[in-house]
Each structure stands twice: as structure tokens, then as C-alpha cells.
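A.B. asks: My questions concern the predicted model and sequence given below.
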Amino acid sequence: MQIVSTIADARKIRASLNGTLGFVPTMGFLHEGHLSLVRRAREECDAVAVSIFVNPTQFSPNEDLNRYPRALERDLSLLKEAGVSFVFTPDAGEIYPPGFATSIDVGDVAKPLEGAVRPGHFSGVATVVTKLFNIIQPTKAFFGQKDAQQCAVIRRLVTDLNIPVDVVICDIVRNEKGLALSSRNSYLTDSEQERALLLHESLGKAQERIASGERNAETIKTLIAAILSKDPDFSVDYISVADPYSLTELDSVDDEALISLAVKVGNTRLLDNILVRKK
């Protein structure tokens, strides 16, 4: 496994590779969710590249950029064991050199939900992903469904800018109790991890209610809110029932729907979601 930190070296390695290249962009502090993307990429492509870059432009001034967990040596060991071909580990100055001034706005899909709570976040995501796609030039790029709005943003980005990358969205990976894996789970105490299971429980109950015939989106949101209210210390940012591609809120679940939520558990903000279809 080769490890490079400059754009020039990453491009040299890419030019030397034959066949298809799968790409998994990450911010590091890897867990089984990331590794599941790597395994999927290995199954579908001849070689696999991973980036590790904590992207400053997707953090607002009051967010946890400096606190974001990092474990580069452990990450590299895991990626080597997973059979990754090369890892790109740039610093911020390599990606955003002096005078850098360009940003990408993907429009309406970035405005609700996380976009409303974290202004500028998806512009930072879209800009860095575009740069990484241009540098790595993958055949396929693999993303996790846990960050559902990010997936919608990247699909929109690739379509609108005619980027020749096949975006592959992979299922959420959960621990044995159902908590969606996230690097930020490392912030949670043992008690908070147990309490956070209410997020997945609430989504599961919503899915059951839809399977039983419920169609009204507000009724589904009310059900989820009632379950989350069992923990008075939770702070709910949003509960959404939306079209999975446009993120437009739905009045009725008549076809596919993305049910998503963001909840602050202690000092840690967690996301979770499920995709449902009318039975």
C-alpha cells in the first residue's frame, strides 16, 4: 500500500494503475462502516484508493474541527490490512493553497435539514469531493447511507457537473444493538451510547407503522418525536420524512421515503435514517 500526501504523487500513482479504481473518501478515525465501503470497493473494482482528510471547509466556526478524532497510524494499518492500493493524506494547505477562492453550491438539495442547521456545510463537502474526484479520478466512489443528505448532494453534484464517476451508496452499518456507526460515537459515554439506541428504535417503529398502512408524514413524525421524548435530555434538531433524492418534505408516504433525524445526545450530535417503501 502506497501512502502519499501531495496531489502530484497521487496523480502519478493513479496514472500507473490499470483497470477500474474504487474510491472511498474519509475524514479518518475509521470504523467498520468505512471498512465496509472499502470491502465493497474491492469487490467491484480492480484497485482501491482511500483519502484521509479532515476537511475544514465543511465545519462552521462553532463546530468540532479541532476536536474531531484522529488516529492516522491506526487508520493506515486498517487500510493496509483491508487491501487498499493507495491512501491520499493531504494537509489543508495542499487542498486549499493560498489564494484558493472557489466553492460549489449544489442548490436546493443542500438547503434543508443539515444544510439549515449547518450553513455552508454542503458547499464545503461538494467542493472538496469535486477536488478529490479530479485528483483521484476514480471509476466508482463509495459513500455510506448514514449521511443520507450528503449522498443526495453528491449524486446531484456528479449529475449536474457531468463528473464521470459512478456513485455507489452502501447500507448503514450498525453495532450489535443497532446504533449507527460514526466516528463521533467516540464522544459518547457508555450511558449515552445506550440512550442513543432510541434513535434507531424510533425509526424502526416508524417503519412498522408504515408497513401497517400509515401514510401521513406528520403522523410518522409525531410517533418518532414521542419515542425520542422518553429521554428528556435529548435535543432534537429535526425529524424529516422526505423524498430521498430531492429532500423535499412529503405529506404522504406514497412511494419511497427517507425518514431521517438529527439529535443531540449529551454534547454529541448524531444522525440516523431509514429508507422505506410503501408495501
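C.D. replies: Cool, got the structure.
A.B. asks: contacts, neighbours, all on C-alpha from now
C.D. replies: Noted.
A.B. asks: For the helix or strand hosting residue 194, buried residues please.
C.D. replies: Using DSSP states H and E, residue 194 maps to helix 190-195. Residues 193, 195 are the ones in helix 190-195 that count as buried (16 or more other CA atoms under 10 Å).
A.B. asks: Name the residues that touch that helix?
C.D. replies: When contacts are defined by CA atoms under 8 Å, 6 or more residues apart in numbering, helix 190-195 is touched by residues 179, 185, 231, 265, 266.
A.B. asks: how does it look with 7 Å?
C.D. replies: For helix 190-195, the external contacting residues (CA atoms under 7 Å, 6 or more residues apart in numbering) are 265, 266.
A.B. asks: for comparison:
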Amino acid sequence: MYPSGISQNTEEQKGTFVEVKGYGNQMEGRSRPTFFRGVATVVTKLFNVIEPTRAYFGQKDIQQALLLRRMTRDLLLSHPVPQNLIIVPTTRDPVTSLALSSRNAYLTAHERESVAPALYAALQAARVAWEENASKSECIRRAETVIEKKKREVNGSVDLRLDYIEMNDPDSFEVVSDAVSRRQWEGDVAGRPLVLSGAMWVNKTRLIDNIILGAAHTLGIVE
């Protein structure tokens, strides 16, 4: 994609780049402010070279997948058309439910089996609270409690740090109000989807995960 190489410093870069403006500064974009500019650019180049009928992206990187679908729509791409950018559910470890990722290779066996799964457990705690019609702030509090409990368990043997757990509108990526509950969010649209996501550091490895609250299939996520 870049046969002559490219500087990682965006201020030094020259040439044409693609930016999905206004949609990449929430969720992962808060921690990685220029990441989606690079993703959008290299994927546009890849689509132009390959002209795929369909493209598949993983739910684990849900913001990336939804941004790329928006990009194909905004730029009127024909290969693939937006509805053929398909989001595939996250594959998980059958025992721990840890989202499978190349980053997991940087974890020790103990970290993979006993520490890293705390992120998904935290998201599940928030999901249960949401289904009980708790406020968003209460859902996040319950999720953070799971991480705090795990931190006490490891007792400093692992540097466990929560980056964020948040709920975002899947269309605008705007943060949902702290006071909103499931019934308020769904309103007259039963199953209206919402993205519950989080990121966590396990020593030097940063892990991400997410759960779709509501009707995931309306976001084009297929089994």
C-alpha cells in the first residue's frame, strides 16, 4: 500500500488521505486520535486495488467497522457497496470468553486465563444492569466494580488499568447521557442498538472489547 514508505508522524506526511471527519474522536478515537485516518486511507486504497464484492470486518473493532461502512456510503464506493461491508461477531475463547486477538500473544498464560477476561466480565455486568433498566451511570459503575475487584485479586502482581468503559450511539458515536436507561433509549424502537465498549491495560498490552446492546443485526452484524 505504501511502497515508498510513510512517516508515522502525521505532520510529516504528504499526499492524499481519507478522513471520516467528526466520527473518529469518540471511543477508541479518544485514545488514538489519528488512528482512523490511517485506517480509512489504507482501506480505501485496498478497496480500489481489489474491488471486492464483499468485505468482512470483525465486531471486536466495532467503531472501525462502522466508520468504514459510513466511508463507503459517503464516497459512493461500488466495491463494496455499504450493505456488503459485513461485520462478523467476535470470536472468543470457549473457556474464558476472552476476545481472540493477535495482542493476546503478548500476555502470559496467567494473564490470558485469569486477568484479561475481566474486561468482558465487566461489560457483561453492565449489560445485565442495562437489561434491568438501570441508568447508564449505574451500568458503568457496575462494570468498573468488576475491574476493581480483579485489581484487588492480582494485588499488584499485574499492572491492571482500565482505560475506559462507555456507551455510544452506533450512528453518531456520541456518548450516551449518564441518566439514560434502556427504556428511555429504546423509546418506541424496541431493541434500538447501543454500543457498550471498553479498553483495559494488562501490563503493556492494551485490550479492547465490546457488546452490542439491543438488536445487533440492525447494525449489519451477521452470525
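C.D. replies: Structure received. No experiment lies behind these values; they were computed from the predicted model shown.
A.B. asks: now what about the TM-score between them?
C.D. replies: The TM-score (TM-score structural alignment, normalised by the length of structure 2) is 0.78; 186 aligned residues with a CA RMSD of 1.9 Å.
A.B. asks: returning to what we had before: and the helix holding residue 194 of structure 1, how far from the chain's centre?
C.D. replies: Centroid separation between helix 190-195 of structure 1 and its chain, computed with CA atoms, centre = their mean, to the nearest Å, is 22 Å.
A.B. asks: Can you check which part of structure 2 the helix or strand following it sits on?
C.D. replies: Next in sequence after helix 190-195 of structure 1, counting helices and strands by DSSP H and E, comes helix 197-211. The aligned range for helix 197-211 of structure 1 in structure 2 is 117-131, by TM-score structural alignment.
A.B. asks: can you pull the buried residues of that stretch?
C.D. replies: Buried residues in stretch 117-131 of structure 2, counting neighbours by 16+ other CA under 10 Å, are found at 117-127, 129-130.
A.B. asks: how far does that stretch sit from the chain's center?
C.D. replies: Mean-position distance between stretch 117-131 of structure 2 and its chain equals 15 Å (CA atoms, centre = their mean).
A.B. asks: swap in stretch 210-225 of structure 1?
C.D. replies: 25 Å.
A.B. asks: Show me the helices in structure 1, by range?
C.D. replies: For structure 1, the helices defined by DSSP state H cover 7-16, 32-44, 72-81, 92-95, 114-117, 121-136, 148-160, 190-195, 197-211, 217-228.
A.B. asks: Output the ones you listed in CSV, with distance to residue 278 of structure 1 appended to each entry.
C.D. replies: What follows is the helices of structure 1, written out as CSV (distance: least, CA to CA, whole Å):
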stretch, distance to residue 278 of structure 1
helix 7-16, 43
helix 32-44, 27
helix 72-81, 39
helix 92-95, 44
helix 114-117, 26
helix 121-136, 30
helix 148-160, 19
helix 190-195, 29
helix 197-211, 7
helix 217-228, 12
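A.B. asks: Residue 169 of structure 1: which of those helices is closest?
C.D. replies: In terms of CA to CA, the element of these nearest to residue 169 of structure 1 is helix 148-160, at 7.1 Å.
A.B. asks: post-alignment, that closest one versus structure 2, mean distance?
C.D. replies: Taken against structure 2, helix 148-160 of structure 1 registers an average deviation of 1.0 Å after superposition, with mean CA distance after the TM-score superposition for structure 1.
A.B. asks: in structure 2, what residues pair with that helix?
C.D. replies: Under TM-score structural alignment, the match for helix 148-160 of structure 1 in structure 2 covers residues 62-74.
A.B. asks: ok, and for stretch 156-174 of structure 1, which residues are buried?
C.D. replies: Within stretch 156-174 of structure 1, the residues scored as buried using 16+ other CA under 10 Å are 156, 157, 158, 165, 167, 168, 169, 170, 172, 173.
A.B. asks: on that earlier part again, with respect to residue 102 of structure 1, which of the helices of structure 1 lies nearest?
C.D. replies: Between residue 102 of structure 1 and the helices of structure 1, the tightest spacing by CA to CA is seen for helix 121-136, at 7.9 Å.
A.B. asks: ok, the equivalent of residue 199 of structure 2 over in structure 1 - contacts?
C.D. replies: In structure 1, residue 199 of structure 2 lines up with residue 262, judged by TM-score structural alignment. Going by CA under 7 Å, 6+ apart, residue 262 of structure 1 touches 236, 237, 238, 239, 269, 270, 271, 272.
A.B. asks: Just the buried residues out of those, in PyMOL syntax.
C.D. replies: Buried residues within those, by 16+ other CA under 10 Å, are selected in PyMOL with:
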select buried, resi 236+237+238+239+269+270+271+272
